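Q: Based on what follows, work out the 3D shape:
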Amino acid sequence: MANNKSFNIRSILEKEKLRGKNFLDWQRNLQIVLMQEEKEYVLEEAMPEAVGEGVTQAALNRWIDANKDVKCLMLATMSADLKKTFINSDAFTIISDLKKMFQDLARVERFETHRQILETKLKKGEPVSPRALKMIGLIENMSRLDQQFSQEMAVDTILHSLHNRYDQFKLNYSMNSLDKTLTELHGMLKTAEKTLKSDKQDVLMVRGGKFKKSGKKRNAKKGGNKAIPTKQTGAKSEKRKVSQPTSESECFYCKKKGHWKRDCLKLKEDQKNGTFVPSSGTKKK
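A: A predicted model of the protein is given here:
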């Protein structure tokens, strides 16, 4: 039964062999296996060279057997090139050299992952779910790279990446001292996004200090409701034309030709002197 249990645990190492960049994952899985088998001490300190102070023959024999077992497990889950490199080394030497070889790569990956976390920002109009999932993945990757984010720090980082339309959501979250997992936070953000979209349709938009008018009102302003002048009929609709006298036109006042009474100089003179006496029979022309 114990052997079957050991075999099942060791299978996590067989799924993906050590190739270099996956060193931290491989090392973590190895530690889990050795913890279950109570052999993790083989990787924590060098094996005693001989029986001596505090080391009995039984303890040394147990160490030798454990070292052989762990070494074979490590070599079996490595790429072919790494096997050739460490075939003659003990387990403690192998893990020490692997750390020197690959920890710099892990540091570079941590730096790049952290940079992406800091630069990831949700833009206005962009759906929140894909961006939140990306942030969660980056934060989980930092944990894999031995740079654990606390739950509070992870939540604060995601909230900080949101644009200012989520300010009320962030304030409510902080004031209510909510303690949610990243998955729960993701669900809350999707709900908040729906609320923001609904509010956007109901709130009046203001541009340049003036309310944005609807399309119908804009069209009316351009001339849709202009008053159409009514057409007048008869003499009032047109300016009356004034006829001019001819050489044969006769003045009804002085009886001379070439002008009409309204233009008669004698009439005007008589009116001025007070000698003009209107006649009821005189035509006004």
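
Q: For the rest of this, base every contact and every neighbour count on C-alpha atoms.
A: Fine.

Q: Spatially nearest residue to His163 (excluding sequence neighbours)?
A: Nearest non-adjacent residue to His163, counting by C-alpha to C-alpha, 6 or more residues apart in numbering: Leu122, 5.9 Å away.

Q: Which of the residues in stretch 47-64 are classified as buried?
A: Using 16 or more other C-alpha atoms under 10 Å as the test for burial, stretch 47-64 gives Met47, Leu60, Trp63, Ile64.

Q: quick check: longest helix of the chain.
A: helix 91-119 (DSSP state H).

Q: From the chain's centre, how far out is that one? Work that out for me.
A: 31 Å (C-alpha atoms, centre = their mean, to the nearest Å).

Q: what does the following helix or strand past that helix rub up against?
A: Counting by DSSP states H and E, the element after helix 91-119 in chain order, helix or strand, is helix 128-144. Helix 128-144 has contacts (C-alpha atoms under 8 Å, 6 or more residues apart in numbering) with 24-25, 110, 113-114, 116-117, 120-122, 148-149, 154, 158, 182, 186, 189-190, 193.

Q: related to what we said a few turns ago, look up how far Leu189 lies from the residue nearest to His163.
A: 12 Å (C-alpha to C-alpha, to the nearest Å).

Q: mind listing the strands for the stretch 101-250 of the chain?
A: If DSSP state E, counting those that start in this stretch is used as the criterion, the strands of the stretch 101-250 of the chain fall at 206-207, 210-211.

Q: how about the ones you listed in a markdown table, adding mean neighbour count?
A: As requested, the strands of the stretch 101-250 of the chain are exported to a markdown table (neighbours: other C-alpha atoms under 10 Å):
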| stretch | mean neighbour count |
| --- | --- |
| strand 206-207 | 9 |
| strand 210-211 | 9 |
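
Q: Now the second one, please; I'll put the structures next to each other:
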Amino acid sequence: MSSENGVNTPAPNPSPNSSFSLLSVLGRERLTGPNYMDWMRNLRFTLRYENKEYVLDEQIPIIDNDSTQEEIEAHQKHYDDANKVSCIMAASMSPELQKTFENTWAYEMNQQLKEMFQAKASKERLDVVKSLMACKPKPGASICAFVLEMKGYFDRLESLNMAFDAELSINIILSGLPADYNQFVLSYQINRKETLIMELHSLLQTAEQGIKKSDVPSTSTAPVLNVGHNAKKRKTSHSNWKGKATQGKSDRGFKRKVDSEIAPTGDPKEAVCFYCNTKGALEA
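A: Next up is the predicted model:
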């Protein structure tokens, strides 16, 4: 933390009864076994605030007659902190587990708890990874909901000591986007800048609005439909025409076949009627 003038301010010192406050926090959820991951995460949060988390991961240093004053003081501080944390850890367990760890230091207690409940943590990580890989955008749902769901899986895996780096997390999310976002993915890869998941969420939110606008259908009637309708009418009218063309060339120069065998003549008396096939009918 830093003040407005840029000078670092010291962290607040724990109150004299901080151990009792820590015990009250951890006492809200006792360790029973199946809740190991949640209990351990809560324990680390509270110990980190009290500057005592290190006793879970480091053994008490050994001193001898040749140890320096600084080493002796470090040993004494570690001993005192480990003693308090060991008591607090045991006090926040179920009675059955308290009997197991009644005389165990914090570091050894942490190692044994890992061995006892590591199988459960591994199974939980596997289940979360399966859900992560199977996560796809739901039809009709906002793409932002998909990003937030993926972020939830990444956060859960991090709490299970399985963290993904930012670039890998982003790439997994991009690979799960539907085809409508191919152009967005291409542009993102071309720009190639470091982005957090929530920043990607904001970018996709803007892209989603643009895609929705482009998907709005037009209300105007396509001209091709009118053309096709008129063409169908013209085709129908030609199909009903049963007349026969006369032999010879048309105005366009094409020859036409004639089924009639009546010879043409210029004398009305010799002309044969097309309808009654009688000579001289046109004269009458």
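
Q: Make CSV out of the strands of the stretch 101-250 of structure 1 and add distance to Lys99 of structure 1.
A: What follows is the strands of the stretch 101-250 of structure 1, written out as CSV (distance: least, C-alpha to C-alpha, whole Å):
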stretch, distance to Lys99 of structure 1
strand 206-207, 60
strand 210-211, 65
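
Q: what's the closest of the ones you listed to Gln271 of structure 1?
A: Ranking the strands of the stretch 101-250 of structure 1 by proximity to Gln271 of structure 1 (C-alpha to C-alpha) places strand 210-211 first, at 67.4 Å.

Q: Against Ile62 of structure 2, how distant is Asn161 of structure 2?
A: With C-alpha to C-alpha as the criterion, Asn161 of structure 2 and Ile62 of structure 2 are 30 Å apart.

Q: ok, now Leu113 of structure 2?
A: 24 Å.

Q: just Thr46 of structure 2 next, same as before
A: Taking C-alpha to C-alpha, one finds Thr46 of structure 2 at 27 Å from Ile62 of structure 2.

Q: Likewise for Pro139 of structure 2?
A: 62 Å.

Q: next one: Ser159 of structure 2
A: 32 Å.

Q: again with Thr219 of structure 2
A: In terms of C-alpha to C-alpha, Thr219 of structure 2 sits 83 Å off from Ile62 of structure 2.

Q: Without its sequence neighbours, what residue ends up closest to the residue nearest to the spatial centre of structure 1?
A: The residue lying closest to the centre of structure 1 (C-alpha atoms, centre = their mean) is Lys123, at 2.2 Å. Closest residue to Lys123 of structure 1 apart from its sequence neighbours, by C-alpha to C-alpha, 6+ apart: His163 at 6.3 Å.

Q: Any idea how many residues pack against the counterpart of that neighbour in structure 2?
A: Under the alignment (TM-score structural alignment), His163 of structure 1 maps onto Pro178 of structure 2. The tally of other residues near Pro178 of structure 2 (other C-alpha atoms under 10 Å) stands at 11.

Q: next one: Asp146 of structure 1
A: Quick note: Asp146 of structure 1 (other C-alpha under 10 Å) scores 14 neighbours.

Q: Which helix or which strand is home to the spatially closest residue to it that is not a sequence neighbour?
A: Excluding its sequence neighbours, the residue lying closest to Asp146 of structure 1 (C-alpha to C-alpha, 6+ apart) is Leu24, at 8.0 Å. Using DSSP H and E, Leu24 of structure 1 falls within helix 23-37.

Q: buried set for the following helix or strand past that helix?
A: As assigned by DSSP H and E, the chain's next helix or strand after helix 23-37 of structure 1 is helix 41-44. Buried residues in helix 41-44 of structure 1, counting neighbours by 16+ other C-alpha under 10 Å, are found at Val42, Leu43.

Q: Helix 41-44 of structure 1 against structure 2, how far on average?
A: The superposed helix 41-44 of structure 1 is, by mean C-alpha distance after the TM-score superposition for structure 1, a mean 3.7 Å from where its aligned residues fall in structure 2.

Q: about what we covered before: quick one: contacts for the residue nearest to Lys123 of structure 1?
A: Lys121, Leu122, Lys123, Lys124.

Q: ok, 7 Å please
A: His163 of structure 1 is in contact with Leu122, Lys123, Lys124, counting by C-alpha atoms under 7 Å, 6 or more residues apart in numbering.

Q: cool, Lys21 of structure 1 as well?
A: Here Lys21 of structure 1 is in contact with Leu105 (criterion: C-alpha under 7 Å, 6+ apart).

Q: what do you get if the cut-off is 6 Å, keeping everything else the same?
A: Residues near Lys21 of structure 1 by C-alpha atoms under 6 Å, 6 or more residues apart in numbering: none.

Q: so how far is Thr181 of structure 1 from it?
A: In terms of C-alpha to C-alpha, Lys21 of structure 1 sits 29 Å off from Thr181 of structure 1.

Q: ditto for Ser143 of structure 1
A: 15 Å.

Q: same question, Gln31 of structure 1
A: Following C-alpha to C-alpha, the distance that separates Gln31 of structure 1 from Thr181 of structure 1 is 27 Å.

Q: Those two: which has the busier surroundings?
A: Gln31 (15 against 12).

Q: What does Arg156 of structure 2 correspond to in structure 1?
A: Counting by TM-score structural alignment, the partner of Arg156 of structure 2 is Asn141.

Q: since we're on its match, how many residues are nearby?
A: 17.

Q: And Arg28 of structure 1, by the same measure?
A: Arg28 of structure 1: 13 neighbours (other C-alpha under 10 Å).

Q: That one and Lys190 of structure 1, how far apart?
A: Taking C-alpha to C-alpha, one finds Arg28 of structure 1 at 34 Å from Lys190 of structure 1.

Q: With Pro48 of structure 1 instead?
A: Counting by C-alpha to C-alpha - Pro48 of structure 1 and Lys190 of structure 1 are separated by 58 Å.

Q: same thing with Phe7 of structure 1?
A: For Phe7 of structure 1 relative to Lys190 of structure 1 (C-alpha to C-alpha), the value is 43 Å.

Q: Next up, the contacts around Leu43 of structure 1.
A: Phe92.

Q: roughly how far apart are the alignment partner in structure 2 of it and Asn226 of structure 2?
A: Structural correspondence for Leu43 of structure 1 with respect to structure 2 (TM-score structural alignment): Leu56. Distance from Leu56 of structure 2 to Asn226 of structure 2, counting by C-alpha to C-alpha: 80 Å.
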